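**Student:** Provided below for reference: sequence and predicted model.
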Amino acid sequence: MKVALFSTKPYDRESFEAIDHSHEIDFFPRRLTEDSVHLARGYPAVCAFANDVLDAPVIHALREGGTEVLALRCAGCNHVDFDAVAETGLRVVHVPAYSPNAVAEHAVALMMAVNRQIPRATARVRMGNYSLHGLAGFDVVGKTVGVIGTGKIGAVFARILKQGFGAHVIAHDPFPNPSCKAMGVEYVSRDTLFEQADVISLHCPLTEESHHLVDSGAIGRMKPGVVIVNTSRGAVIDTAAVIDGLKSGRIGGLGIDVYEHEGPLYFEDRSDEILTDDLFARLLGFHNVVITGHQAFLTHEALEQIASQTLQNLTCIETGTACEREIIPTDEQAD
């Protein structure tokens, strides 16, 4: 199958070219948008990433250009307009479980970087300042850690915190995970989690219900000094409300790998550009905020699985074999 792979980075090309396959892949560094969709004309398959634009105009343009398959090399599909998918008959596949460990372990890294103020301490040492004043963190053992979303990633995070750190783990999920229950994770209401947790880690998909799940009301119910970690989707957090929480001290620390307006920012070197996003600039001004640029997935093992599963998905579609990772638009997705 002839494939146009958008938003190509060197690690994408290396991982796809390392796998023996029969597909003809052309790599495009450009992000897929309405301005670049013309590059996909004549390609039966298009491979897109989390920050590519897959709204109705792009979906229709892809179909009109001859594209039959949209292969997402990511788990999330909140950026796909499924109304347009249903209208055009475009088939969509994704990679829902390429490496839960990679994302969960990065969430732990963010939690500890915020808690023990690693970036701030490192910056001090580089400047010859060896003072420890203001760098005190807390022991995680015995603390209450709240996990919102206990799918594959959330379950791994819960296991690490409970069995590795000795934390008391509570969780909220409309569909409790039996493996979490088996390890002693206590499921509670969302409000109870907000009220009791010393650390809150977000691992839920972005839906209409989870959009701005962490808003001013939720923050007002949280413990003073709570640490919030987000490696799911940026818009699960209301950034303006979180900034207010940081300013008031209600939020004691924030570790995020995703940002609700990251589309124009992430995955490119913008060090020579003026930052025009005022909310993001405000976040960067807090010493108790640690931000990474959507890299939680980025391990060698995960990249290998992303490429392998994406290519398997394309082979299934090409050969007419049932594909377990195909997304069939539901009425909810199409609403």
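**Tutor:** On my side now, so go ahead. On a predicted model such as this, the values are computed, not experimentally measured, just so you know.

**Student:** CA atoms for contacts and neighbours, from now on please.
**Tutor:** OK.

**Student:** what about the helices in the stretch 151-300 of the chain?
**Tutor:** Shown for the stretch 151-300 of the chain, the helices assigned by DSSP state H, counting those that start in this stretch span residues 152-159, 178-182, 190-196, 216-221, 239-248, 278-284, 300-319.

**Student:** can you list those in CSV and add distance to Asn115 and mean neighbour count?
**Tutor:** Listed next are those as CSV, based on distance: least, C-alpha to C-alpha, whole Å; neighbours: other C-alpha atoms under 10 Å:
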stretch, distance to Asn115, mean neighbour count
helix 152-159, 16, 24
helix 178-182, 25, 14
helix 190-196, 18, 18
helix 216-221, 18, 16
helix 239-248, 14, 17
helix 278-284, 17, 14
helix 300-319, 26, 19
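
**Student:** ok, second structure coming up, stack it against the first:
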Amino acid sequence: MKIIAYGVLTDERPLLEAAFEQAFGDRHELRCLHLFLNRDTAPTAAGHEIVLSSVNDTLDAEVLRALSRGGAELIAQRATGYNNIDLDAARELGLTVARVSYYSPYSVAEFAWALALAVDRRIVRAAHRTREFDFRLDGLLGRDLHGRTVGVVGTGKIGTAFTRIAHGFGMRLLGWDIAENPECLALGMEYVPRERLFAESDLVSLHVPLVPDTHHLVDARMLDLMKPDAVLVNSSRGGLVDTDALLTTLRSGRLAGVGLDVYEEEAGVFFLDKSLEVMTDERLARLMTFPNVLVTSHQAYFTRDAVGQIAGTTMRNIESYLAGRPNDDVLVRPDSSRR
């Protein structure tokens, strides 16, 4: 059986190939491509029954139709999020769609804190200065986090790991989610309405999935509620934040800092080298001009531990599909098998 993987990063490839070798040996064939899956590249999947997609691939109805025509039957997403996949179209085409529902929550939680600390303590600016032997402290004044209030938006596995670290800092804990997490309550978290969380928090970190109800969850109204010297961190999905509203807020001089590992129009930009091109995304380019904004390229999950777990779970999803076994990672299951 032929399997094709899209958007395979250089550091990811050996981990993906090792997991494949352990699971299947030479019984199947794996083809790894660095290019992303979209309408232009979908024809390269012809003849492959299984497609391994990445978070920045585009799997809209047109792409899924092309994959189906080429013989694809299983889409195995190498990520937890799946907002880039048209599940209704997949269902109509009789495709099976699976994802990785769990991997190390510590990878994202720890990186979210790295962003928060880097923004709060102006670490990137300081590092750039010292490389040029400029050792002044002007403009590098930060704040203690101990005793301040953190608002955790979404208290699932990643949000809970983030909360444990906040508890270690000695922070007051506010949370918002559709259900209260006993682990967070045990740490002293108080669940409050979203408006109160944004208004009272010195640091707000986002840890919810991108679904219709959370699209632009951080809009102009929420940003206006935030303290002028608060910090906002998003390591979840770019669409949670209304970029235009954020730019307006930053231009007004509000917010001490923003740490973004994701961006709502990141597809076609993140994971690629754009250094020799003109940046045509004016909103992203404008974000980069603010000295209190730090943007990274969707790397929060990118640890050996997490990527290894993602690869292993992806192979187990393939095994379950081939064996016809039930699998909680399956998002779309056709009414009848086409195999």
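**Tutor:** Structure's in. What do you need? All values derive from a computational prediction rather than experimental measurement.

**Student:** work out the TM-score between the chains.
**Tutor:** The TM-score (TM-score structural alignment, normalised by the length of the first structure) is 0.96; 328 aligned residues with a C-alpha RMSD of 1.1 Å.

**Student:** with adjacent residues omitted, what lies nearest to the equivalent of Asp55 of the first structure over in the second structure?
**Tutor:** Mapped onto the second structure by TM-score structural alignment, Asp55 of the first structure lines up with Asp60. Excluding the flanking residues, the one nearest Asp60 of the second structure by C-alpha to C-alpha, 6 or more residues apart in numbering is Asp86, at 5.1 Å.

**Student:** distance check, Gln64 of the first structure against Ile317 of the first structure.
**Tutor:** That one is not Gln; residue 64 of the first structure is Glu. Distance of Glu64 of the first structure to Ile317 of the first structure, given as C-alpha to C-alpha, to the nearest Å: 19 Å.

**Student:** can you report how many residues lie near Asp144 of the second structure?
**Tutor:** 11 (other C-alpha atoms under 10 Å).

**Student:** could you find the counterpart of it in the first structure?
**Tutor:** Counting by TM-score structural alignment, Asp144 of the second structure corresponds to Asp139 in the first structure.

**Student:** ok, the residue nearest to Asp60 of the second structure touching Thr58?
**Tutor:** No. Asp86 of the second structure lies out of contact with Thr58 (C-alpha atoms under 8 Å); the separation is 9.1 Å.

**Student:** out of the two, which sits in the more crowded spot?
**Tutor:** Neighbour count, other C-alpha under 10 Å: between Asp86 of the second structure and Thr58, Thr58 has more, with 22 against 16.

**Student:** that one against Leu35, yeah?
**Tutor:** No. Between Thr58 of the second structure and Leu35 there is no contact under C-alpha under 8 Å: 11.6 Å.

**Student:** count of residues packed around Gly164 of the first structure?
**Tutor:** By other C-alpha under 10 Å, 11 other residues sit near Gly164 of the first structure.

**Student:** actually Glu14 of the first structure, sorry about that
**Tutor:** When neighbours are counted by other C-alpha under 10 Å, Glu14 of the first structure comes out with 13.

**Student:** helix or strand: which one has it?
**Tutor:** helix 10-17 (DSSP states H and E).

**Student:** which part of the second structure lines up with that helix?
**Tutor:** Using TM-score structural alignment, helix 10-17 of the first structure pairs with 10-17 in the second structure.

**Student:** give me the contact list for the matching stretch.
**Tutor:** Applying C-alpha atoms under 8 Å, 6 or more residues apart in numbering, the contact partners of stretch 10-17 of the second structure are Leu30, Cys32, His34, Val307, Gly308, Ala311, Gly312.

**Student:** try stretch 279-296 of the first structure
**Tutor:** 102-104, 106-107, 110, 113-114, 117, 119-120, 231, 239-240, 243, 246, 252-258, 266-267, 275.

**Student:** now list the buried members of those.
**Tutor:** When these are checked for burial by 16 or more other C-alpha atoms under 10 Å, the buried set is 102-104, 106-107, 110, 113-114, 117, 120, 231, 239, 243, 246, 252-258, 266-267.

**Student:** what about those, which are in strands?
**Tutor:** Residues of these located in strands (DSSP state E): Gly252, Gly253, Leu254, Gly255, Ile256.

**Student:** residue contacts, the equivalent of the first one over in the second structure?
**Tutor:** Structural alignment places Gly252 of the first structure opposite Ala256 in the second structure (criterion: TM-score structural alignment). With contacts taken as C-alpha under 8 Å, 6+ apart, Ala256 of the second structure has the following neighbours: Asp120, Pro228, Asp229, Ala230, Val231, Asn292.

**Student:** please list all residues in contact with the aligned partner of the fifth one in the first structure.
**Tutor:** Meaning Val231 of the second structure. Aligned by TM-score structural alignment, Val231 of the second structure pairs with Val227 of the first structure. By C-alpha under 8 Å, 6+ apart, the residues touching Val227 of the first structure are Met111, Val114, Asn115, Asp198, Val199, Ile200, Ile251, Gly252, Gly253, Leu254, Gly255.
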